[in-house]
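# could you look at this predicted model? Sequence included:
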Amino acid sequence: MPDPFSDDAPARLVAEERAGDNSAAFTVSEVSQRLKRMVETNFAHVRVRGEISGWKRAASGHAYLALKDADAVIDGVIWRGVAGALPFAPQDGIEVIATGKLTTYPGRSKYQIVIERMELAGEGQLMALLEKLKAKLAAEGLFDPARKRPLPYMPRVIGVVTSPTGAVIRDILHRLADRCPSHVIVWPVLVQGDGAAAQIAGAIRGFDALAHGGPVPRPDLLIVARGGGSIEDLWAFNEEAVVRAIADCRIPTISAVGHETDTSLSDFAADLRAPTPTAAAEIAVPVLAEVANNVATLGLRAERCARRYHERAGERLAALERVIPRRDALLGPQRQKLDDLAGRLGLALERRAVAARTQLDRAGAALRPAMLTHRLEAARQRLDGASRLLDAAHPNRPLEKGYAWVQARGGGRVIATAAAARAAQAVTLHFRDGMVDVRVERTGGRSYAGDKPEQPSLL
């Protein structure tokens, strides 16, 4: 009989309890749960150093990644609440130290680290992250010098984004009061720590959203300021949200973050970088006394220029007066010519009068009374002959001898033929003592006026 505990025991088709078995078979879920409890109990708090790989933010807000070194890889997950509070934006290739607990994911039979805190593994990694973000934003043109706008010479309203309790705002206000008192609006924000970047970006966009003529004056110039500190203290001004807010702002902006040696990405995005917040105030406005002095100087220069122009004009006029001829010299020839013409005119008129008188005398001698009488008599005879001829040729003269002349009815044309009378049918006979209307009829091939030739019918 074969030994049931021997490795050579034959396999059975159906599993069954064997003599000597002291434990029941586990389910997969039971094994997974036991492993999960064991891993979470023994690795409830761990810190893992590794390079980020495969960083991905899901739509749910949770983040997934892997931490790796030269020989191994471990998956990691960051729940939404923790992912939103990370002090930097994780990127592939950045070495970090992740703090959390190990657990298993039964659905895929693997273990992973649930990250509760993530930090950069040294300032070198922080600078590497900064350089990557800088290269990315520069490639988008956010730091292009062509985007820079000139600052207003004397802004009426200045907006300041900074902490309301630090020395920075006091230095700015004091410097502005010394140089040129201005209307300052402070938007208080956190300048470091959790939520600082979001507040700074929100303040910049809030100032930019103010309308002209609204209840809150829209600034003509913005100053984004913070005092000095370590790179971690100034990190909020390197955040992408802040840099994009400054680049998108339509109000000219001065970045005054840290001391002279400190440089942040906000400096590259702003229209002008100031080495310190105090320097930003000095750049923002001119010295009022200097402005007044400049105005006075320009006024004096304008007055001198006007005076010099007047003097030069007087000199030119005097020079012209010296070369322009005198009035008598200009009008002398014309006056002499006028006198000459006046003398000639008198003589010409006298000669013309003499000639006209001679012509009149000659014509008057020809007008003798006898000659005039003879001419008038000859003209009267010619007129009488023409009158007699006209009287004899008058068309009514034959009517006194019994003749008449025929006219178409209604004052029409004169009828001279029988055919025209037959065509007219109604005619008017003109006699010496009046007119008679008659109707033309045709009888026996001959036309008569009325029933009898000698008695025309009257109409």
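Great, that's in hand.

# all contacts plus neighbour counts: C-alpha atoms, from now on.
OK.

# which residues in the stretch 151-300 of the chain form strands?
In the stretch 151-300 of the chain, the strands defined using DSSP state E, counting those that start in this stretch lie at 157-162, 183-188, 221-226, 253-257, 272-273.

# tell me where the stretch 251-400 of the chain has helices.
Counting by DSSP state H, counting those that start in this stretch, the stretch 251-400 of the chain has helices at residues 265-269, 277-284, 288-323, 327-366, 369-392.

# from those, which stretch is densest packed?
helix 265-269 (a mean of 25; mean count of other Cα atoms under 10 Å).

# next up, a structure to set beside the first:
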Amino acid sequence: MDDLIDDGPETGGNAPEFTVSELSGAVKRTVESNFAHVRVRGEIGRLSLPRSGHIYLDLKDDRSVLAGVIWKGVAARMTHRPEEGMEVIASGRITTFPGQSKYQLVIDDIRPAGVGALMAMLEKRRAALQAEGLFDAERKKKLPFLPEVIGVVTSPSGAVIRDILHRLRDRFPRKVLIWPVAVQGERCAPEVSNAIRGFNALTPGGALPRPDLLIVARGGGSLEDLWGFNEESVVRAAAESDIPLISAVGHETDTTLIDHAADLRAPTPTGAAEKAVPVRLDLMNWVRQQDGTLTRAITGGLTTRRQRLSDLSRALPRPEALMDSARQRLDLAALRLTPALRQRTSDARARLDRLAARLDPALERAVAQKRLTLGQGAAGLTPARLQSVIRQGRRDLSGLSTRLDPARLHARTGQMAEQLASLTTRFQANSQQATKARRDRLEALDKLRQTLGYKETLERGYAVVRGADQVLTRKAEAAGHAALEVEFADGRLAVTPTGAAPKPVPRKKSPPQPPPEQGSLL
């Protein structure tokens, strides 16, 4: 080493000569031997994350810049990922990079410079995730009232899981699936993210049941201990979870970014168990109260209806009283039936006598005419011919007497009366049936009119908006009117749209009326 150091100019041509590599190696050994382990405080400036996994950055203050590199293996074990603008304390060794004739800090560990730097980085990350909408209230899902299976993401060896199981057993025992994870350190964030996504990847109804609710829990600790739950991967996994998620990280005063992304934040792991399930005894008491209320309501309803039925029955007449009037009408009809039959028979007999009286002169004239005819032709008739004419006349006379039989006339009259009564009954039945069908159709059309009419629509909670005597159906149409009229079921109301000055509603001008004519004096 000493033989490479030039103590000053030498006279003559015997001054040592170095190659570039020899000189770069000498500088590298000198720097590394004097700065084998250093701690540097500064602000991260330029930050580069190539695909190789290494991290290249600059540490700077108000006057100088120091290049730094974090190799891939060290970067994978880091608790806090470096971010541009964060003030940190980096530990490592100074070395040179002969390829560019510069020196750099090979970083073995890097931490934020105090709680203030962590809080600044936390606030910056929170603002960025909030700008993406991961903390919006619209993304929050409603927790199930009584989940069948509850998935818990926590350490299996801590007191947190025992507190959760104990509280669930006291309130309402449920089936619990535990996904063991590290709750602090470099393995915390990836394991918690994988656990949330793993629970969501389970098939509903499979051999391993898919949880209805997730609880991410951890006990209290410092900001550094809880930092794994502030990592972006954990926050995104919680926001993307299809299963409702409760965050129970730390004590009541501790706040992490997963609390903002979760569907519900619990102050403690025990509080998360209390929010997950209701109290079984309270539910049983509520069911008993509802059962009592329902029983009283049914009993009261039956009593009220029984009393109502009794009151109505007292207002109804006795069955005997309903039949007395009909029975009396039947008796009166029976008493009037015999005289009516006798009168009907007498009228028919009188009518028959009148018809017979009208037939006797005609019959006498026909017989006389027949005799005259027989007398005129008697001279040329033989006895056999005369007997044949007499027999024919007797048959004609017998047929006429049969047609004039009162019994046959009475039978034909009764038959015609029966036919007339049958036709009258059929006419009345058809008329009543047609009238009933038209009445039913008219009632159905009236009900349809009442259902589809706009007045009935207003009774169901709707309203009609008018502007300048026309119905408005669009917001843009309403915005163009200074005054509106809203019709409700019980009347109309004049309103003014927001942001518009009220203007008088123009009225339709009535057509000009002709001047009154002068009345006549006559």
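Looks like it came in fine. Note that the structure is a prediction, hence the values are computed from the model and not measured.

# what's the TM-score once they're superposed?
The TM-score (TM-score structural alignment, normalised by the length of structure 1) is 0.73; 363 aligned residues with a Cα RMSD of 2.7 Å.

# now distance to Trp79 of structure 1 too, for the helices of the stretch 251-400 of structure 1, in TSV please.
Converted to TSV, these look like this (distance: least, Cα to Cα, whole Å):
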stretch	distance to Trp79 of structure 1
helix 265-269	29
helix 277-284	39
helix 288-323	56
helix 327-366	106
helix 369-392	141
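
# identify whichever of these lies nearest to Arg218 of structure 1.
Proximity to Arg218 of structure 1 (Cα to Cα) singles out helix 277-284 among the helices of the stretch 251-400 of structure 1, at 15.9 Å.

# which part of structure 2 matches the closest one?
Counting by TM-score structural alignment, helix 277-284 of structure 1 falls onto residues 269-276 of structure 2.

# how big is the offset of the matching stretch relative to structure 1?
Stretch 269-276 of structure 2, aligned to structure 1 and superposed, deviates on average by 1.3 Å (mean Cα distance after the TM-score superposition for structure 1).

# contacts for that stretch?
With contact meaning Cα atoms under 8 Å, 6 or more residues apart in numbering, stretch 269-276 of structure 2 is reached by 143, 145-147, 160, 163-165, 167-168, 171, 213, 215, 217-219, 246-249, 265-266.

# out of the strands of the stretch 151-300 of structure 1, deepest packed?
strand 253-257 (a mean of 29).

# that one packs against which elements?
Packing partners of strand 253-257 of structure 1 (3 or more Cα pairs under 8 Å, 6 or more residues apart in numbering; DSSP states H and E): strand 221-226, helix 265-269, strand 272-273, helix 277-284.

# re earlier: among the helices of the stretch 251-400 of structure 1, which comes closest to Tyr111 of structure 1?
The nearest among the helices of the stretch 251-400 of structure 1, by Cα to Cα, is helix 265-269 at 38.6 Å.

# what does the closest one rub up against?
Helix 265-269 of structure 1 is contacted from outside by 134, 142-143, 237-239, 242-244, 246-247, 254-257, 273, using Cα under 8 Å, 6+ apart.

# check the fit of it onto structure 2 and give the mean distance.
Mean for helix 265-269 of structure 1 is 1.3 Å (mean Cα distance after the TM-score superposition for structure 1).

# and that helix, how far out from the chain middle?
Distance, stretch centre to chain centre, for helix 265-269 of structure 1: 30 Å (Cα atoms, centre = their mean, to the nearest Å).

# same thing with stretch 301-313 of structure 1?
Distance of stretch 301-313 of structure 1 from its chain centroid, counting by Cα atoms, centre = their mean, is 41 Å.

# how about stretch 58-78 of structure 2?
From the chain centre to the centre of stretch 58-78 of structure 2 is a distance of 55 Å (Cα atoms, centre = their mean).

# okay, buried residues for that stretch please.
Neighbour counts using 16 or more other Cα atoms under 10 Å place Asp58, Leu59, Lys60, Leu66, Ala67, Gly68, Val69, Ile70, Trp71, Ala75, Met78 of stretch 58-78 of structure 2 among the buried residues.

# ok, back up a step: output the helices and strands packed on strand 253-257 of structure 1 as JSON lines; include the columns distance to Val323 of structure 1.
Conversion of these to JSON lines gives the following (distance: least, Cα to Cα, whole Å):
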{"stretch": "strand 221-226", "distance to Val323 of structure 1": "61"}
{"stretch": "helix 265-269", "distance to Val323 of structure 1": "68"}
{"stretch": "strand 272-273", "distance to Val323 of structure 1": "62"}
{"stretch": "helix 277-284", "distance to Val323 of structure 1": "58"}
